[in-house]
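Colleague: With the sequence up front, the predicted model follows.
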Amino acid sequence: MNQAQVATKHIAIIPEFDYIIVGAGSSGCVLASRLSEDPSKRVLLLEAGPPDRSLWLHLPIGYGKTMWSNTYNWRFETAPDPNMNGRRIYWPRGKTLGGSSAINGLIYIRGQHQDYEHWAELGNTGWSYADVLPYFIKSEGNQRGASEHHGGSGPLRVSDIGAKHPLIEAFINAAAEHGVPRNDDFNGARQLGAGYYQLTTQNGWRCSTATAFLKPARGRANLVLETQAQATSIVFDQQRAVGVSYRQQGISKTARCKAEVLLAAGAVQSPQLLQLSGIGPRELLERHGIAVVKDAPGVGENLQDHLQIRLGFECSQPITTNDQLNSWSGKVGIALQWLFKRSGPLAVGINQGGCFMRALPDESDRPDIQFHVSTLSADMAGGKVHPYSGFTLSVCQLRPHSRGHIRIRSADPFEAPEITPNYLDAELDQRTAVAAIRCARAIASNPAMRPFVKREVKPGPELNSDADLLEFCRNHGATIFHPVGTCRMGADALAVVDPRLRVNGVTGLRVVDCSVMPTLVSGNTHAAAVMLAEKAAEMVREDVGS
């Protein structure tokens, strides 16, 4: 029994709501905003973390601070991964209003059209690209305005990176020399190409879902927000979800609902909460003394994530963010740039440039890897920058074949679950990782990049065989923060939710977050998490009535 349990004072019963949403993150804030638009429906939003009051949660560069925060970050670690030479890998996840959208790298990428066509082919009716595009458009407020592919007036602000950077320009030109065309819109007609990312920012500030969706809704009388309120279990009346139990300031509380409980706790904690509540593999639940509500062997399985391989370079010219952060004059300069122009590193965050290309062209007819190009270098994402001029080419496989799982370690809701990603378990993933490093090296050695590359620091030119490069990936690969799939949507026996995101085998319960993705989208997951919630809110209203 932990301290939170010892400190329990009494049990409080909260008035009844129509909807209870667990998790005020990328999806949960959207759900709360949309469902509370109907004044006749009472909505309770539960968030385990504190309010988003820190300046670092709102400055794009704050990513480097919140990455290690004990206050705003769950700071998970994986189990020792045999495929990664037994390493535990750090998994940051947001623990505040906005969830991971309050601490992420800000990049707005939807994935490839074919990702969603594949979801539909797997039996998920209503999830083709044509089906989901209207919800991407509805949520998006792109500074470029409305178009065939984009929304111009949605709550989630999406902005261009204003100033061009010589390193990013060199990378784009070097990619063109490698046969990868320039692309000014990765979310348009095609994803293939190299260019600048668009970011979820506005006027130099981060635009999390708490800022975009929740803040405008906070004044509604029918929306109740409870922070520092960690859900401990779903309450069932036989096979129907009727409420949520949670712990807040040492007090155990229970809230009940008339319509539905909506889990939006993310790919780690939504399956954890289902298992704690009796929905999961029977053997796992019985081992931990949990009464089985529904034997659901798929809960917690099908875990997928993007494995990030970081190549570090020393730059020949003092034009990197390292140079600015390693001197007082540089720090003052970027602070003034943000104060007076709302631009510069403080307004951009970490990664400016990107590239989507094929590492194994004989095996894929569409991009299978993604680059994140950063004008700084550090030993790991969010770490202290190196003392020299440096930049980073990070590369990841877009659609890994390896599968892992999330499983509770005990019946204690305050004990982190076991996270087992099984990175590089699949042979295709191993070959793609090696090929991706070779693609990065080839671009870095092209004429357009040569004036900027003094030396390759990591992996280092001494590592060149496939075996050496694969070993480098095992020793240094890390998450790029895109876990999905652990409450998979589908039409088969192992699917956790149906295509309307209702949990199979029970009623009154849905999951609405990246855990429902049957397969990982080809890119950063935040935009898709927002889309999922936009679509889910409409489905809830249709099914429940409003």
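Modeller: Yep, that arrived.

Colleague: only C-alpha atoms for contact and neighbour calcs from this point on.
Modeller: OK.

Colleague: State the number of residues packed around G154.
Modeller: For G154, the neighbour count with other C-alpha atoms under 10 Å is 19.

Colleague: Go ahead and confirm it touches S139.
Modeller: Yes: using C-alpha atoms under 8 Å, G154 is in contact with S139, at 4.5 Å.

Colleague: what number of residues lie near the closest residue to R220 other than its chain neighbours?
Modeller: Excluding the flanking residues, the one nearest R220 by C-alpha to C-alpha, 6 or more residues apart in numbering is S36, at 7.5 Å. Look at S36: counted by other C-alpha under 10 Å, it has 22 neighbours.

Colleague: Contact partners for S36?
Modeller: 42-43, 217, 220, 222-223 (C-alpha atoms under 8 Å, 6 or more residues apart in numbering).

Colleague: ok, I279 to A120 distance?
Modeller: 25 Å (C-alpha to C-alpha, to the nearest Å).

Colleague: also this one, for the comparison:
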Amino acid sequence: MKFKAANITVLAVSLLLSLTSSIHILPDSNGTLSLQNSYDYIVVGAGIGGLVVANRLSEDPSVSILVVEAGELDDRAEDVSIPGNIGLEDPRRYKVKLDLASQEFLDGKSRVISQGKVVGGSTIVNGLVWTRGSAADFDAWEDLGNPGWGWADLLPYFKKSEKYTLPPNNKSTHNFLTALNPVIRKHGEKGPIEVGYPNYYYNQSHNFLDGIQELGIPVNEDPNGGSATGASIIASSMVAGNQSRSDARIAYLDPVLDRPNLHLVTGHTVTRVLHDNGGATFLNSTYIPGATGLNIIGVEFAANSIANKIRVKCVNEVLLAAGAIFSPVLLHISGIGPAKVLGNLGVDVAVDLPGVGSNLQDHPTLQPVYKYTAPDVFSAWDIVGSTRDVVREEYLTNRTGPWTAPMVDVVALPALSWVVDDLQEWLRETTNVTNNLPSSYEETLRAGYLAQRDEMISLLARTDTPVYEVMSTSWGQLAVSAMRSLSRGTVLARSSSIFENQPIIDTRFCSHPIDCKLLLLGLEFNDRLIQTSPMARLIPVPPPGFGVVDARNQTALDEVMRPMITSGYHLSGTTSMLPLSLGGVVDPSLRVYGTRNLRVVDAGVIPLLPAAHIQAALYAIAEKVCPSVPLRDEFVIR
């Protein structure tokens, strides 16, 4: 494919990269970007995956890297950086809203979700929760045909990405330290992302931990050590010293702003991945290094739908890191995906790859609030007016007080056998359902799902992997997420133009009926929890339909619950790392099947969603795939 001049901005060729002190490239007065006409690596998206690989690749001064991001740099304002302000930020600043398709298995209505549109991606706007999942979660990845992706293989990269710090011992934290006893050799000490704990805990967190133990759920002193089940104080992606958000931008981008071989363009959206289709052949077996495949020659991007399109050549590789929603959409637009889908878009098929956009997974979530009405309860909802001024001053002056506390700092992660008497009956029910997949799934996708289902049944039977998560907030929200969802959905491009693309996202929540049963199980757990003596002291008031009497009527509770189910914001799997025979999109090197130099490095590659919040896993994935500096001995567990 040759680069055509029509409607394309002609870029001046530069023999040397700009030696400015900043890699951030902005348009000049004429709207022109001072770019090279080619780069060794082009990274699409500046979230976790994009910034990690850009950082690591740029350690080699002999290679050039371009990162293209649709969002802008955030302003580091208080609504972004301060843990106590989570959820209070203006969503118009750094988020994009996305519509989910009508949920036929819930209430027939759509949902609205959002994700970060900013340098740093969703790490700029997430809840900071830092959980890895259990060792068995990642061993399941290897069992599904991904050698080198088990827990032992990933642990060095979990360590490489993080700088772990224990909480301080003060009046607010003292009573919580007995619930923490991390295995230090399983945590990183020098990584870019700071992982720590707040300088302040609300008293309600203590009530929650005590109440969970009264129900027979033990404390887990290190939920990131390989066994996740139990009641836990959880770490956050926060800087221990100044008690602020630690995100992908400040960890992986800001420290390398002086590298002249790394360029970042913001406010521009990649419209296509460019390839030379002449003589390309589709691989019908596992990828073999050096085998023939579609040759990726660059990317095309623009500021908006009416702006001139810019094309930049790629010498080595293009790495997609646009997320589990937009990476498959971009592949569709570029001619890589199911032939029928591409045909409906009017896009020529370059690689017929059925799995692109399928295998969508999430943690379906409920967020009921059991309002704490005891007169001595102080919560984040009470930080208003003059109280807010006092709390803000304490934070800015001493980095202490309620504003250091994120929304969630304690959770419960029970194993299925801990909360049901008839474990084998639950496992049989999980196995018996076979007709819950989208009609678009062809033979390999169905085979892949069955392999995943078998792994899920094995995980549900274990005591070191949780069935659901209960997340506690200071004001009484006891959010429940099904950690072992067996439902699968799809992401489809709506148009051949990225700017006309509100993607068709169908999570198909509870298409496998076991998922709603697991959520009901979590709500019944909440019902028992608020009746424990530590929680009863808070005088919790359940939301309508969630009271003690209602919880005993599963049919009524189910009717109240379904309209409330929404995304857990852990969408993944749409470009799965699986064998081709199981509907995979990328191989264990994260290279797209049928191509020779295109990889995906985002949540889409996750083949089976871990029972955890996923940011820690995404940092480890990106660190592992980056063909840069070998691991130092300090990261290797011996």
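Modeller: It's in. Because the structure is a prediction, the values reported are computed rather than measured.

Colleague: ok so, going back, neighbour count winner among I279 and A120 of structure 1?
Modeller: Per other C-alpha under 10 Å, whichever of I279 of structure 1 and A120 has more neighbours is I279, with 28 against 19.

Colleague: corresponding residue for I334 of structure 1 in structure 2?
Modeller: Counting by TM-score structural alignment, I334 of structure 1 lines up with V391 in structure 2.

Colleague: Can you verify my assumption that its match contacts W403?
Modeller: Yes: here V391 of structure 2 reaches W403: they are 6.6 Å apart, a contact under C-alpha under 8 Å.

Colleague: of these two, who's got more company?
Modeller: Using other C-alpha under 10 Å, the more surrounded residue of V391 of structure 2 and W403 is W403, with 27 against 19.

Colleague: any idea what that one aligns with in structure 1?
Modeller: Match for W403 of structure 2 (TM-score structural alignment): L346.

Colleague: The helix or strand encompassing that match vs structure 2, average offset?
Modeller: Using DSSP states H and E, L346 of structure 1 sits within helix 345-348. With mean C-alpha distance after the TM-score superposition for structure 1, helix 345-348 of structure 1 departs from structure 2 by a mean of 2.8 Å once superposed.

Colleague: After that helix, which helix or strand is next? Please name it.
Modeller: Toward the C-terminus from helix 345-348 of structure 1 - assigned by DSSP H and E - lies strand 351-357.

Colleague: biggest strand in structure 2 by residues?
Modeller: Secondary structure of structure 2 per DSSP state E: the longest strand is strand 310-320.

Colleague: How far does the helix holding L346 of structure 1 sit from its chain's centre?
Modeller: For helix 345-348 of structure 1, the separation from the chain centroid amounts to 20 Å (computed by C-alpha atoms, centre = their mean, to the nearest Å).

Colleague: any idea where the strands of the stretch 351-500 of structure 2 begin and end?
Modeller: Assigned by DSSP state E, counting those that start in this stretch, the strands in the stretch 351-500 of structure 2 fall at 351-352, 365-366, 371-372, 410-413, 468-472, 478-482, 490-492.

Colleague: want to throw the ones you listed into TSV with distance to N126 of structure 2?
Modeller: As requested, the strands of the stretch 351-500 of structure 2 are exported to TSV (distance: least, C-alpha to C-alpha, whole Å):
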stretch	distance to N126 of structure 2
strand 351-352	35
strand 365-366	15
strand 371-372	23
strand 410-413	16
strand 468-472	15
strand 478-482	16
strand 490-492	22
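
Colleague: S244 of structure 2: which of those strands is closest?
Modeller: strand 410-413 (18.4 Å; C-alpha to C-alpha).

Colleague: Mind giving me the packing neighbours of the closest one?
Modeller: In terms of contacts (3 or more C-alpha pairs under 8 Å, 6 or more residues apart in numbering; DSSP states H and E), strand 410-413 of structure 2 is packed against helix 203-214, strand 230-233, strand 468-472.

Colleague: possible to save these as a markdown table with distance to E69 of structure 2 and mean neighbour count?
Modeller: Output for those, formatted as a markdown table (distance: least, C-alpha to C-alpha, whole Å; neighbours: other C-alpha atoms under 10 Å):
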| stretch | distance to E69 of structure 2 | mean neighbour count |
| --- | --- | --- |
| helix 203-214 | 38 | 21 |
| strand 230-233 | 35 | 25 |
| strand 468-472 | 32 | 24 |
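
Colleague: To R311 of structure 2, which of the ones you listed lies closest?
Modeller: strand 468-472 (45.3 Å).

Colleague: For that closest one, which outside residues touch it?
Modeller: Residues from elsewhere that reach strand 468-472 of structure 2, judged by C-alpha under 8 Å, 6+ apart: 205, 208, 408-415, 477-484, 518-519, 522, 611.

Colleague: at 6 Å what do you get?
Modeller: 408, 411-413, 478-483 (C-alpha atoms under 6 Å, 6 or more residues apart in numbering).

Colleague: Stretch 225-240 of structure 2 now?
Modeller: 128-130, 133-135, 194-197, 217-220, 244-246, 409-414, 464-466.

Colleague: quick one: it to chain centroid distance?
Modeller: Counting by C-alpha atoms, centre = their mean, stretch 225-240 of structure 2 comes out at 16 Å from the chain centroid.
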